[in-house]
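**Student:** next comes the sequence, and after it the predicted model I'd like to discuss.
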Amino acid sequence: MYGNVIQHPGNTDVRTNRVHPVEEDNSKTSTVTRADHPLYSQLKNYMFFMKLGGVFHDPPFADVGKLESAFWKSWHAIVSLLSVFNFVRYIPEIWKPDFYPGLIYTEIIMSAFFFHCMCIIIAFYVMCSKMSGFLAFFEHNQKYCNSIDSRTLRCVPGKKQTKVEVNIAQAITVVCTAACLAILLVFALVFETPDYHSQSAPWTSTASLVITLTIGTLIANAFMSYTFFFCLVCRYLKKQFNLLAKTFSEMLIEYENGRGEFVDEQLYVSIRKQHNHLCDSVVKADDCFSVFILSVCSTQIPLIIFLAYQCLFSPGDISEKFGYIFWLMINCGCVCLVTIHAALLNSEIHDFNNKVYRLTAFSTMPCNNRLIPIHILFLSRLNGPPVGFSVFGLITINKEVLVTLVGMTFTYFTLLVQFE
C-alpha cells in the first residue's frame, strides 16, 4: 500500500544492522546548485531580502558566480564592520555614566542591543562563509529529501504555504524596521532627548545624525530579519517532522485496525531512518543558530528587564516613554518567537515517543526478530538527550526551559524593583 521506499546508504541495514558511515568532504567546493535545495528554494526570497540588508550572503554553491558571491559577501562584511564600529563608539559612554547624569539604565540598554546585533551579524557572516555552516545544513536537508520516495513519504512542505509565511515575515520586518527608524527620528529631532546624544556620541552634529540613522536602519533590519529567518527555518523543519509523523500514524492505524498481524516492516525501518537523518539536519542547523540563540538569551532577556523598569519607573511623560514601550514590545516579541519556535520544534521531534510506545516489541516482531533492535534504537533516540536548538550547545530549548526563562525574567525584574 505504501510503495517502495528508497533506503539511504548511510543508515542501518535491515538484515545486518551494520552502520555504513556517510563520508563528508568539507574541503571541496560544493557541486550542488542552489535550485537543488528545497529549503533554499522556498526561503530564497527572504534570504535575498536579507542580502539587500547586508546581513546574509549565499554559501559557496557551485552556481554562484564569483562576482556575485564577492559582491554580497563584501556587503555583508561591511555591515559586520559597521556593527562593530557602532558598538565600539558607544564604549566610552558605558564607562562615563556621569557624562549624561541619570542615564545609567539607558546606557545598559543601548550597549546590550549594540552588542547583540554585532554578535549575530558576525556569527552569520562566519556561518555563510564556512563549508560547515549553512551550506552543510542545506546539503544535509537536501540529502534527506532525496533519500526517500516521494510517492511513499512526503518530505517537502507545500510551497504555497511557505511562500505566504515568507511574504508575511518580509512585511513585518519592513514595518518594524521602519517603525524603529521613525522612533529614532522622533527622539532625535522632536524631543531632542539625551538618548539621541548617547547613541551618536561622541559626535552630535548633523552628519553624525545621518550616520546614526543609516547604521540604525541596518542594525534594526538585522535584529528583525534574523529572528524571522530563524522562525521560518524552524517551521520548515517542524513541517518535515510533522509529515513524517503523519505517515507513522497511518501505519499505526493499519496495524491497530487489524489489517496486518505486524506493522509494515519496510515502512517502519524507513521512518526510523528518516527521523534519525532529519534529527541530524537539526543538529547541523543548531551549529549555525546556537550563537544567535545565546545572544538572544544573554542580551535580550536582560534588555527586557531594564526596558520594563524604564517604562514603569523612569522620569518623563508618556511621549518620552513611548519609545521604551515600543522597544519593549519588539524585544518581547522577538524573544517569544525564537524560544517558542525552538521549543515547538523540540516537542515535534520527541512527540514520536507517544506513537512508538503504542507499539510493543511483539507487534514489530516477524519470525526473524529483525525489527526488535531497530525498535529499541528508535526508543533510545527519542528518550535520549533532547534534540533541537540549543544555547551554544549548553542547554536545548524545550518547553521546560521556556517556563524557566519566563520565571527567571519575572524574578530578576522583581529584584531590580526592590533594589530601587
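**Tutor:** Arrived safely. As the structure is a computational prediction, the values presented were derived from the model and not from experiment.

**Student:** going forward, measure contacts and count neighbours with C-alpha atoms only.
**Tutor:** Fine.

**Student:** ok, longest helix in this structure?
**Tutor:** Determined from DSSP state H, the single longest helix within the chain is helix 206-256.

**Student:** comparison target below:
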Amino acid sequence: MALQEVFLHNTITQKPGHIQTVSSNNTGANGTTRNKAWVVDIEDDTKEKRELCEIPFYRSLTPIFRLMAILGLYRQSTSMSATSIAKIIYGGVVVILLWGNFVRSLAAIWLETDIPTEIFVTCIIASVWLLQCACNATICFYMCFTDKYQTFFQHFEKHCQSEFSQRINLQLNVHWLKKATVIVTVISLVFITTNTVASYVFTYGPFESLPNLTLSMFMSPFDTSSHVVVQILINISFLFDTAAWIFPISLFTVICLQLSRQFKELNKTIAKATEKDGTITKCLEMIRREHQHLCRSVGHADHIFSVIVLVELGLNLPLICFLLYEIIVVSYPFGAFMLTLIVFWLLAICTSVGIVSWFGAVLHESAHAAVHNLHDISISPGTENHRILEVCMFMAKMNGTPIAITICNLIPLTKEFILTVIGVLVTYFALVAQTI
C-alpha cells in the first residue's frame, strides 16, 4: 500500500506518480465551496523493481563488492543454488577463521604468566583490533542473508532516479561515481598491502634486543615450533582481518559521497526555485518530496552501516587510547623501528575514525543545508495557504530528527559528534601526559 499525503490545491500542478481527485466542488453547511483535495502517491508502485546487476549505482560499486566477494565478505545472490551455497560456506569459513584468530590472541593473554607491561598492552591492542575485524566480517556475512543492500539500491533507483529527479538534474553521474569508487578501492588495496606487510615485519622482523619475542607474541599460545600449517593459517588470517577492517569503511565512504552529492544538487535546485525577491517559482512540494526520498535513502543506508559504525568507533577509540599510552608511557624494548610501526597503526586508526566521522557529518550537513534556502522564501500576505504549508512542512523536516547515519540507531554522525570525540581524546591525552 502506497504511503499517501493529502495536499490542498486551488489549481492542479502536473506531477509524476498518481494524482487522484478525492473531492471536487464540495459544499459546506454554510454554502461555501471547499478547496479540491488531491491525493499524491509518494510511492509509485507501477515502476517495477530492477535487479541489482541492472542498477547503475550498484554497478558503479562493483570493484568494492567484487573484492569483498573474493575475500568472503559479500555475495549478491540470495538463492540456494550450488554456487550460492559454496559462497555461503566460504564466507562462514572466513568468519570462523577470524573469530578463531581473536580467541587465540585472547587466550594468549590469560594463559601467559608474568607478562611485562609493554607486552601486555601490545597483546591487548592486537586482541581489540582482531575483535573488530571479526565483528565486521560477521556483520558482512549476516548482511548477505538480508535484503538491506537490495532495499537501499532499489529505493535509490526507483525514487531518487525517477523521471522528475532527472528533470531537476538529479541524475546519477556514473562517470564521477566510478572514478570515486576506483580511487577508494585503490587506496584500500594500498592500505591492505601496507598493513599486511607491516604485520609480517612486526612478526618476523629482526629485533636485536629481544630476538624471537614478536614471533612468540604472534604465535601465542602456540609454540614457535608449531606445525607450519598453523603459521600459514595465522598469516592468512591477518590478510582477511585487514580486508574485513577496511572494505566496510570503503563502501560507507562511497555511498556517503554519492548521497551527499545528491543532496547538494537538490539544494542548488531549491536555491533556483526562488526569484531574487524570494517568490516561489517552482512547485516546492515536488522538491520537498524529492528531498524526502533522499532522506529515506539515508535511512536505508543507516540500516546497513549503523552496527558497523558502532563497531568501528566503539573499538577504535579505545585502540587510540591504548596506542597513545604505549607511545607516551610504556618504555618499549623494541627500539625505534617498533615505535615507527606503532605510530603507523595509530595514524591508520585515527584516519579510519576520521573518515567515518567526517563523511557521516558531511552527509548530515548536506541533508540539512536546504534550511538556509527555505528562510529566503518570501511569505507575503497574498501567498496561498498550500504554499505556506509546503514551506512549514519542509522546515519542520529540516529542524526535526537529524538526517544522518547513526551509531546503532542511537547517536547521529554530526559535526557536534566529531567535536565531542576530539574533546575526549584531548582530555585523555592530557591525563596520560600528567602521568609521565
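**Tutor:** The structure has been received and is ready for your questions. Here the structure is a predicted model, which is why all the values come from computation and not from measurement.

**Student:** what TM-score do we get after superposing?
**Tutor:** Once superposed, chain against chain, the TM-score is 0.87 (TM-score structural alignment, normalised by the length of structure 1); 399 aligned residues with a C-alpha RMSD of 2.8 Å.

**Student:** after the longest helix of structure 1, next one along is what?
**Tutor:** Sequence order places helix 265-295 as the next helix or strand after helix 206-256 of structure 1, per DSSP states H and E.

**Student:** how far does that next one sit from the chain's center?
**Tutor:** Centre-to-centre, helix 265-295 of structure 1 and its host chain are 14 Å apart (C-alpha atoms, centre = their mean, to the nearest Å).

**Student:** so where is the next helix or strand after that helix in structure 2?
**Tutor:** Sequence order places helix 301-313 as the next helix or strand after helix 265-295 of structure 1, per DSSP H and E. Aligning helix 301-313 of structure 1 against structure 2 (TM-score structural alignment) gives residues 317-329.

**Student:** give me the contacts around the matching stretch.
**Tutor:** Stretch 317-329 of structure 2 is contacted by residues 118, 121-122, 125, 128-129, 332, 339, 342-343, 346, 349-350, 353, 425, 428-429, 432-433, 435-436 when judged by C-alpha atoms under 8 Å, 6 or more residues apart in numbering.

**Student:** now list the buried members of those.
**Tutor:** 118, 121-122, 125, 128-129, 342, 346, 349, 353, 425 (16 or more other C-alpha atoms under 10 Å).

**Student:** same list (those residues) but as a markdown table, adding distance to Leu61 of structure 2.
**Tutor:** Converted to a markdown table, these look like this (distance: C-alpha to C-alpha, whole Å):
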| residue | distance to Leu61 of structure 2 |
| --- | --- |
| Glu118 | 42 |
| Val121 | 38 |
| Thr122 | 36 |
| Ile125 | 32 |
| Val128 | 30 |
| Trp129 | 27 |
| Ile342 | 33 |
| Leu346 | 29 |
| Ile349 | 24 |
| Val353 | 22 |
| Leu425 | 34 |
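
**Student:** if we can go back for a sec, distance from the chain centre to the match of helix 301-313 of structure 1, please.
**Tutor:** 25 Å.

**Student:** which of the residues in that stretch are buried?
**Tutor:** 317, 319-326.

**Student:** ok, so of the buried ones among the contacts of stretch 317-329 of structure 2, who is nearest Cys392 of structure 2?
**Tutor:** Cys392 of structure 2 lies nearest to Val353 out of those, by C-alpha to C-alpha, at 36.6 Å.
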